[in-house]
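Asker: Sequence and predicted structure below; questions after.
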Amino acid sequence: MSPMTPAAADAFLRDLHVGVLAVERNSKPPLAVPIWYDVDESGNVIIWTHPDSLKAKLIERAGRASFTVQQEAMPYAYVTVEGHTSRASADDVTARRIAQRYLGENGGDGFLKSNPTDGYVIITIHKDEVRSLTYDE
């Protein structure tokens, strides 16, 4: 087992996975939730969520988060992005890209019609640190 090269870690992160978002809480263990995501041109993780969700509120308070994707079959592997966060109003282009990533073109468009972006936010986890490991031989 060894760390991935930066290029391999970036490619792995861009593959289709459900990610696990982790963010600190004051008096409880960190919140860890599975979530759909995308990756921008700089390798930062982008999520689309409602601003009143627990994850959005905790991220706003903490200003940072961790995000992990993994491969559950041999060769086992993972990439974790740790970083500071920023928040912007959701836009249809980004939300559609995330929905289509997981549901395909028609399914993603249908999902977006049932879940409009009005009032939602895009949260970016800027990659301050990337950790990875692969069990390749």
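Answerer: In hand now; what should we look at? This is a predicted model, so every value here is computed, not measured.
Asker: going forward, measure contacts and count neighbours with C-alpha atoms only.
Answerer: Noted.
Asker: Isn't His50 up against Lys57?
Answerer: No - the criterion here is C-alpha atoms under 8 Å, and His50 misses it with Lys57 at 9.4 Å.
Asker: Tell me which residues are up against the longest helix anywhere in the chain.
Answerer: Ranked by residue count under DSSP state H, the longest helix found in the chain is helix 92-114. Applying C-alpha atoms under 8 Å, 6 or more residues apart in numbering, the contact partners of helix 92-114 are 16, 36-38, 47-48, 117.
Asker: structure B:
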Amino acid sequence: MALTREEREQFLAEPHIAALAVDAEEGRAPLSVPIWYQVEPDGTVWIMTGLDSRKHQLISKAGRFSLMVDRLEPTIRYVSVEGPVLDTTPATIEKLRDLSARYLPAEKVDGYVDSAWKNHGEQVIIRMRPERWVSSDLGNV
């Protein structure tokens, strides 16, 4: 059964790991990798990745990407979203802290942020405007 808009928004507000997919080079399958994500109040989805990463290069070339978020417990539920890139901006330590706080226990955020900011290289934020949604809760089947 498809999720309502409210159910979808509530599900995406939970700290799930997304699978990012983007078209790859000719002769290769799409790149599909796990990634942290955030959803803004207006529904815009954003991710953070390395400026020199393959993800960023492929997303820049394709101009769009998709995320698929799922869970197995208490029911099998998923949301997939796809859309064009709105913009790419330099990451800030504040955005890294916000994203990290979504996924890590509070006592680990500062240590992770300090390490990531120093060691992961230059990062960018890529914002996507959702165009297509696919969602389901298979618990009622």
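Answerer: On my side now, so go ahead. In this text, all values refer to a predicted model and were calculated from it rather than measured experimentally.
Asker: on that earlier part again, quick check, distance from the longest helix of structure 1 to the centre of its chain.
Answerer: Offset of helix 92-114 of structure 1 from its chain centre (C-alpha atoms, centre = their mean, to the nearest Å): 16 Å.
Asker: That one aligns to what range in structure 2?
Answerer: Matched against structure 2 by TM-score structural alignment, helix 92-114 of structure 1 falls on residues 93-115.
Asker: Quick check: end-to-end length of the matching stretch?
Answerer: Distance across stretch 93-115 of structure 2, first residue to last, is 11 Å (C-alpha to C-alpha, to the nearest Å).
Asker: now stretch 49-68 of structure 1
Answerer: One end of stretch 49-68 of structure 1 sits 17 Å from the other (C-alpha to C-alpha).
Asker: What lies in contact with it?
Answerer: 19-25, 31, 45, 78-86, 119-123, 125.
Asker: Just the buried ones among these, please.
Answerer: In the contacts of stretch 49-68 of structure 1, burial by neighbour count holds for 19-24, 45, 78-85, 120-123, 125, counting by 16 or more other C-alpha atoms under 10 Å.
Asker: which ones among the contacts of stretch 49-68 of structure 1 are found in strands?
Answerer: Mapping those onto strands (DSSP state E) picks out 19-23, 31, 45, 78-86, 121-123, 125.
Asker: want to throw the contacts of helix 92-114 of structure 1 into a markdown table with neighbour count?
Answerer: Formatted as a markdown table, the contacts of helix 92-114 of structure 1 follow (neighbours: other C-alpha atoms under 10 Å):
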| residue | neighbour count |
| --- | --- |
| Leu16 | 13 |
| Trp36 | 18 |
| Tyr37 | 27 |
| Asp38 | 24 |
| Ile47 | 22 |
| Trp48 | 26 |
| Thr117 | 21 |
